[in-house]
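Whatever this is, show me its structure:
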Amino acid sequence: MALVSLENTITLAISVKDRHASAAWYEEKLGFDLIYHLDDAGWSELQTKTEGVTLGLGEQNDPNPGNSVPVFGVANLAKARKALEEANVKFDGPTVSIEGMVHLATFYDPDGNALMLAQDLSKHP
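Presented below is the predicted three-dimensional model:
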């Protein structure tokens, strides 16, 4: 039995230099739909053509192409994190919160690949 109960959502997070230009590219070239730009956090999200799968664009001065971080939705991040930590899963620092929007926690698989848990605060405050 799994330690964490995941929701039917996943965000594929990538780093880009200009989120607005990249979002326009994904809209034009792949037909994705812009969900929002969160300029204060340097983040944008687009709905892909696959239900439950979004593309997150994190703006960075020097992005690292090819480094995608899957972000798995959970109903209760604190509970999920506790279960994984008790199973010796390594996390990268404390949970990050964007008030009224999301709780985020980065963790690693046995090979050091970064993964993330996200609790959507608009659904699960």
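
from here on, contacts and neighbour counts on C-alpha atoms
Will do.

what's stretch 30-45 in contact with?
Applying CA atoms under 8 Å, 6 or more residues apart in numbering, the contact partners of stretch 30-45 are 19-20, 23, 26-27, 46-49, 54-59.

Next, the buried residues of it.
By 16 or more other CA atoms under 10 Å, the buried positions in stretch 30-45 come out as 32-34, 37, 43-45.

Show me which pair in the residues you listed is furthest apart.
The most widely separated members of the buried residues of stretch 30-45 are Phe32 and Trp43, with 15.9 Å between them, by CA to CA.

Now for Asp18: which residues touch it?
59-60.

Could I get the full set of helices for the chain?
For the chain, the helices defined by DSSP state H cover 19-30, 77-86.

Which one of the contacts of stretch 30-45 sits in the busiest neighbourhood?
Taking other CA atoms under 10 Å as the neighbour criterion, Gly56 ranks highest of those with 27 neighbours.

Packing partners of the top strand by length along the chain?
In terms of residue count, the longest strand belonging to the chain (DSSP state E) is strand 6-16. Strand 6-16 is packed against strand 53-59, strand 69-74, with contacts defined by 3 or more CA pairs under 8 Å, 6 or more residues apart in numbering; DSSP states H and E.

Now the second one, please; I'll put the structures next to each other:
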Amino acid sequence: MPVASLEQTITLAMSVRDRHASADWYREMLGFDLLYHADDAGWSELATLTKGVTLGLGEQAEPAPGNSVPVFGIADIDAARRDLEAAGVRFDGDTEVIEGMVSTATFYDPDGNALMLAQDLTGGN
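Below is the predicted model:
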């Protein structure tokens, strides 16, 4: 049973030591455009050169090398999570909400690869 409310966006999320320096590197080396720095959330986001695909940078003191988590835009995260959990999909903790910004939920494929759902709460989609 596929999740019906997936949107046509994907964010590739990676952990980095310094979001601001990393964002500068991706702008200079790959031509990505900075969308925003959300310093209170420890998150930065850049538009890639592919329509609908962004790069998210989450700041971690010790990021794991080679990490990347595809983040799928979703219209209704609560409904999608209920459907996936009913189908036996394992989630990592509760849905996290940053008011006025985003709701996220991390889940795993059968091989243990992390994936994430994200619902835009800004009203601007």
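
how much does the longest strand of structure 1 deviate in direction from helix 77-86?
Here strand 6-16 of structure 1 points in a direction 90 degrees away from that of helix 77-86 (axes from the mean of the first three to the mean of the last three CA atoms, to 10 degrees).

what's the average distance of strand 6-16 of structure 1 to structure 2?
Compared with structure 2 after fitting, strand 6-16 of structure 1 has a mean deviation of 0.4 Å; criterion: mean CA distance after the TM-score superposition for structure 1.

ok, and what's touching that strand?
22, 52-75.

Separate out the buried members of those residues.
Members of the contacts of strand 6-16 of structure 1 classed as buried by 16+ other CA under 10 Å are 22, 53-59, 68-75.

Could you list which residues are in contact with Pro65 of structure 1?
With CA under 8 Å, 6+ apart, Pro65 of structure 1 has these contacts: 14-16.

Still touching in structure 2? Go through those.
Retained in structure 2 (both residues aligned by TM-score structural alignment, their matches' CA atoms under 8 Å) from the contacts of Pro65 of structure 1: not a single contact.

can I get the residues you listed in a markdown table with neighbour count and distance to Phe107 of structure 1?
A markdown table is the format used below for those (neighbours: other CA atoms under 10 Å; distance: CA to CA, whole Å):
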| residue | neighbour count | distance to Phe107 of structure 1 |
| --- | --- | --- |
| Ile14 | 19 | 16 |
| Ser15 | 22 | 18 |
| Val16 | 22 | 21 |
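
Format those residues as CSV; extra columns: distance to Ala118 of structure 1.
Shown next, in CSV, are the contacts of Pro65 of structure 1 (distance: CA to CA, whole Å):
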residue, distance to Ala118 of structure 1
Ile14, 15
Ser15, 17
Val16, 20
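
Please report the distance of the residue nearest in space to the middle of structure 2 from Thr54 of structure 2.
With distances taken as CA atoms, centre = their mean, Val71 lies nearest the centre of structure 2, 3.8 Å away. As for Val71 of structure 2, its distance to Thr54 of structure 2 is 9 Å (criterion: CA to CA, to the nearest Å).

Alright, calling it a day.
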